[in-house]
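> Give me the fold of what follows.
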Amino acid sequence: MSSHDDDELNASETPGYKVTAPAKSPEEYAKMDAQDESLARWKASLGIAPGAAIGPAEGPKVTVLSLELVSPTLPAGKSLVLDLSDPQALAEVKKHPFTIKEGIEYNVRIRFKVFLLHPRGVKYLQVVKRSGIKVDKMEQMLGSYGPSPEPYTKNFPTEESPSGMVARSGTYNVRSRVIDDDKEVYADFDWSFKLAKEW
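Take a look at the predicted model:
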């Protein structure tokens, strides 16, 4: 990918906000304000407790499992899920793009797991291009999550797919990225879709 493509997938920055202090380990967070019972209960609910390692000691803080397009108009039994743990599925969706019905409401849904450390400011970024021209950019905060053996699911706000003959011509190429305030990238992948009159 060119550096221009990378620039498009940089998260926006809040003026005046700077990430200064290095991230702490769960043990360090657990020891902070240990005498405050309500704070200790809240931290325990996030999986922050001495010795509460959920995942491996090394490796990514966040693993993105899947991306899904969800719509109440989808026919029963049909799903549009991209399994990010399967390189073959990623290659397949580039060759055979998802088909999305024009003019319908849909949501992007992402599933991910958080391990050991608490990542700061994790965001989902998406740039959509058609014929090399940017037609849309999405930036959504995933939120704050503690380590957990179970995956988290985040539904993004409802959007409406374009409609009309012009919208139906050509393939839309999407580049998605999951990144945190420390500029650590947890997922960076390409996929494609086409618009049609029907699913």
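
> Could you use CA atoms for every contact and neighbour count after this?
Fine.

> ok, so what distance separates the most centrally placed residue in the chain from Asp188?
Per Cα atoms, centre = their mean, the C-alpha nearest to the average position across the chain is that of Tyr124, at 4.0 Å. Noted for Tyr124: a distance of 10 Å to Asp188, by Cα to Cα, to the nearest Å.

> Second chain to compare with the first, below:
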Amino acid sequence: MAEQGTDDHDEENTLYKPPAEKKLDEILSADAEDESLKKYKETLLGSAAGGGGTIVDEKNPSRVIVQKLGLLVEGRDELYIDLTKDKSEIKKSSFVIKEGCTYRVKIYFYVQREIVTGLKYKQKAFRGGIKVDKTNFMVGSYGPKTDLQSFTTPPEEAPSGMVARGEYKMDSQFTDDDGNDYLSWEWKLQIKKDWQ
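Sure, this is the predicted structure:
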């Protein structure tokens, strides 16, 4: 776990300004006479290019539906947490990894109705109630699709040594440039001397 920003207000201190939000219909109608641009938009947006936006779940008004969190460790099967469960159930979920191993987190999600800009995955690690790590990952912008989409974090090395071993409470959030909180959840990561 590498520290990537220590101040909770890092984002407010940046010069980055998110672009103005545009509806899918506005993007599709812009430059409609340019055939090559129209084909490019169809390639990017897939079935959503027909207008109206793709809908995965009629009952869910959210533009992003977060499905699951995966833990990737080379040479081992991917482990999952089902993020569609109740938050109290998700909170009980725990992954065990070997100290010093390299791992990545993978978030699976759907985007529906409209394009979502500036998706971000934020993660904080706590041990004994003290924040020991904070990472913010820029996921990117995604158009609506019926296909499950995903984002994988860069590789991180788990800490090693007797002091580093133990249970870490992880607070995760999937958000965007506009501050929409698509999902916030808590889970656990246990670092042990060996695989179990």
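
> And the TM-score between them?
TM-score of the superposed chains, computed with TM-score structural alignment, normalised by the length of structure 2, equals 0.84; 184 aligned residues with a Cα RMSD of 2.2 Å.

> one step back: find the residues that touch each one of Tyr124 and Asp188 of structure 1.
Taking Cα atoms under 8 Å, 6 or more residues apart in numbering as the contact rule, Tyr124 of structure 1 and Asp188 both touch Ser176, Arg177, Val178.

> The first one matches what in structure 2?
Matched to structure 2 by TM-score structural alignment, Ser176 of structure 1 sits across from Ser172.

> That match against Lys124, yeah?
Yes. Using Cα atoms under 8 Å, Ser172 of structure 2 is in contact with Lys124, at 6.6 Å.

> where do the contact lists of these two overlap?
Between them, Ser172 of structure 2 and Lys124 share no contacting residue, judged by Cα under 8 Å, 6+ apart.

> didn't Gly140 of structure 2 look like it was pressed against Gln149?
No. At 11.7 Å, Gly140 of structure 2 and Gln149 do not qualify as touching, with contact defined as Cα under 8 Å.

> The match of Ser176 of structure 1 falls within a strand, correct?
Yes. Counting by DSSP: H, G, I helix; E, B strand; the rest coil, one finds Ser172 of structure 2 located in a strand.

> got the contact list for it?
If you count contacts by Cα under 8 Å, 6+ apart, Ser172 of structure 2 has them with Tyr121, Lys122, Gln123, Lys124, Ser184, Trp185, Glu186, Trp187.

> could you redo the last one with a cut-off of 6 Å?
Going by Cα atoms under 6 Å, 6 or more residues apart in numbering, Ser172 of structure 2 touches Lys122, Gln123, Ser184, Trp185.

> Likewise for Thr153 of structure 2?
With contacts defined as Cα under 6 Å, 6+ apart, Thr153 of structure 2 is in contact with Arg104, Val105.

> how far away is the counterpart of it in structure 1 from Val114 of structure 1?
Counting by TM-score structural alignment, Thr153 of structure 2 corresponds to Phe156 in structure 1. Here Phe156 of structure 1 is placed at a distance of 18 Å from Val114 of structure 1 (Cα to Cα).

> the longest strand in structure 1 is where?
In structure 1, with assignment by DSSP state E, the single longest strand is strand 185-196.

> Please pick out the residue of structure 2 most distant from its centre.
Glu33 (35.9 Å).

> helix, strand or coil for the aligned partner of that residue in structure 1?
Using TM-score structural alignment, the partner of Glu33 of structure 2 in structure 1 is Gln35. When classified by three-state DSSP, Gln35 of structure 1 comes out as coil.

> how near is the residue farthest from the centre of structure 2 to Lys41 of structure 2?
13 Å.

> now swap in Tyr182 of structure 2 and tell me
Using Cα to Cα, Tyr182 of structure 2 is found at 25 Å from Lys41 of structure 2.

> and what of Ser150 of structure 2?
20 Å.

> If you drop the residues flanking it in sequence, what lies closest to the match of Ser176 of structure 1?
Closest residue to Ser172 of structure 2 apart from its sequence neighbours, by Cα to Cα, 6 or more residues apart in numbering: Gln123 at 4.4 Å.

> give me every residue that touches the match of Glu33 of structure 2.
Applying Cα under 6 Å, 6+ apart, no residues contact Gln35 of structure 1.

> before we move on, what about Tyr17 of structure 1?
With contact set as Cα under 6 Å, 6+ apart, Tyr17 of structure 1 has no partners.

> three-state assignment of it?
Secondary structure assignment for Tyr17 of structure 1 (three-state DSSP): coil.

> And it, what's its match in structure 2?
Using TM-score structural alignment, the partner of Tyr17 of structure 1 in structure 2 is Tyr16.

> same check, this time on Pro119 of structure 1
So, by TM-score structural alignment, Pro119 of structure 1 is matched to Val116.

> any idea how far its match lies from Pro144 of structure 2?
According to Cα to Cα, Val116 of structure 2 stands 8 Å off from Pro144 of structure 2.

> same question, Phe137 of structure 2
If you go by Cα to Cα, the gap between Phe137 of structure 2 and Pro144 of structure 2 works out to 21 Å.

> Neighbour count for those two, which is higher?
Taking neighbours as other Cα atoms under 10 Å, Phe137 of structure 2 and Pro144 compare with Pro144 leading, 26 against 16.

> Give the equivalent position in structure 1 for the more buried one.
Pairing criterion TM-score structural alignment: the partner of Pro144 of structure 2 within structure 1 is identified as Pro147.

> In terms of helix, strand or coil, where does that match fall?
Assignment for Pro147 of structure 1 (three-state DSSP): coil.
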